[in-house]
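Let's see this in three dimensions:
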Amino acid sequence: MAVFVIREEGDSLQPPHDIGIVIEGVKVLNRLPSVAHACAMLFGLIYVLNLSYPGELEHTFDALQKLFMEIEPKKMTRKVLSLSVKL
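Next up, the predicted model:
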């Protein structure tokens, strides 16, 4: 699963042509207004489709969910709690 941003090569100051979400190699959403919106939609899709976080990004997704989106913040793992204290 991933958030993608398509823009002209070498033209990072212009707005992107497309922002969307890919899950298991299939584009499920596109033409989203921002990367932040795409991240929020990705969390919604993970919840609605009852998907597991990718193994190598499990702690990253958990930290985003608990710290920044404040979804179930009282159920932090030790690693996320440690990061929270450092922030």
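
all contacts plus neighbour counts: C-alpha atoms, from now on.
Fine.

I'd like the distance from residue 72 to residue 4, if you could.
Counting by C-alpha to C-alpha, to the nearest Å, the gap from residue 72 to residue 4 is 26 Å.

For the residue nearest to the spatial centre of the chain, which residues are in contact?
With distances taken as C-alpha atoms, centre = their mean, residue 39 lies nearest the centre of the chain, 3.7 Å away. Taking C-alpha atoms under 8 Å, 6 or more residues apart in numbering, we find residue 39 in contact with residue 3.

And this one, please, so the two structures can be compared:
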Amino acid sequence: MSRVGDLKEIHDIHTKRSTVLQALPLYLREDVSGFFRICTDESDEPELDNVEVGPLTVISDHDTTPVHYHPVRISVIIESNALVSFPRLGDAFLVIFGLIYALHLSYPKALTNTFDFTQKILLGLESGKLSTRLQTLKNDLMM
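Take a look at the predicted model:
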């Protein structure tokens, strides 16, 4: 396969990951308003007060799409501080999950099902009893 073909395939993978990470909480009927933060690269300091954990997507002023596949950067926010930045949502989400899991922090209350799904089904960690909603999603995916 050519280098261009490899890049298109990688782009498709990251696009799919971003779509799934944006859609999963919506499918599970969870409120993402306090988790996913967005600001433009031209704006002043983003409002991060009282943000326990989450991604901050920095977009260009010209980006008007609801799902941002090509952000300027995505920063990981813990306790109102930007710790590290990544080019893609999937990378930032994985670091957020890893920090929450390793530091024994509580999942964001509004996204408990999303993080439980990631932990128990996608990563196979601590496979305990699933809520009805997660069990249904797992059964639908395994068919």
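
returning to that earlier point: which one of residue 72 and residue 4 of structure 1 is surrounded by more residues?
Neighbour count, other C-alpha atoms under 10 Å: between residue 72 of structure 1 and residue 4, residue 4 has more, with 16 against 10.

what's the distance between the aligned partner of the more buried one in structure 2 and residue 6 of structure 2?
In structure 2, the residue paired with residue 4 of structure 1 according to TM-score structural alignment is residue 56. The gap separating residue 56 of structure 2 from residue 6 of structure 2 is 28 Å, by C-alpha to C-alpha.

cool, residue 100 of structure 2 as well?
For residue 100 of structure 2, the distance to residue 6 of structure 2 - C-alpha to C-alpha - is 33 Å.

cool, and residue 72 of structure 2?
Counting by C-alpha to C-alpha, the separation of residue 72 of structure 2 from residue 6 of structure 2 is 22 Å.

Would you mind telling me which of those two has the busier surroundings?
residue 72 (17 against 11).

residues touching the more buried one, list them.
So residue 72 of structure 2 contacts 41, 57, 58, 59, 60, 87 (C-alpha under 8 Å, 6+ apart).

Residue 3 of structure 1 now?
When contacts are counted by C-alpha under 8 Å, 6+ apart, residue 3 of structure 1 touches 19, 20, 21, 22, 35, 38, 39, 42.

The first one belongs to a strand, doesn't it?
Read that as residue 19 of structure 1. Yes. Assigned with DSSP: H, G, I helix; E, B strand; the rest coil, residue 19 of structure 1 falls within a strand.

Count the neighbours of it for me.
With other C-alpha under 10 Å as criterion, residue 19 of structure 1 counts 19.

which residues in structure 1 does the longest helix belonging to structure 2 align to?
Secondary structure of structure 2 per DSSP state H: the longest helix is helix 3-27. Under TM-score structural alignment, there is no match for helix 3-27 of structure 2 anywhere in structure 1.
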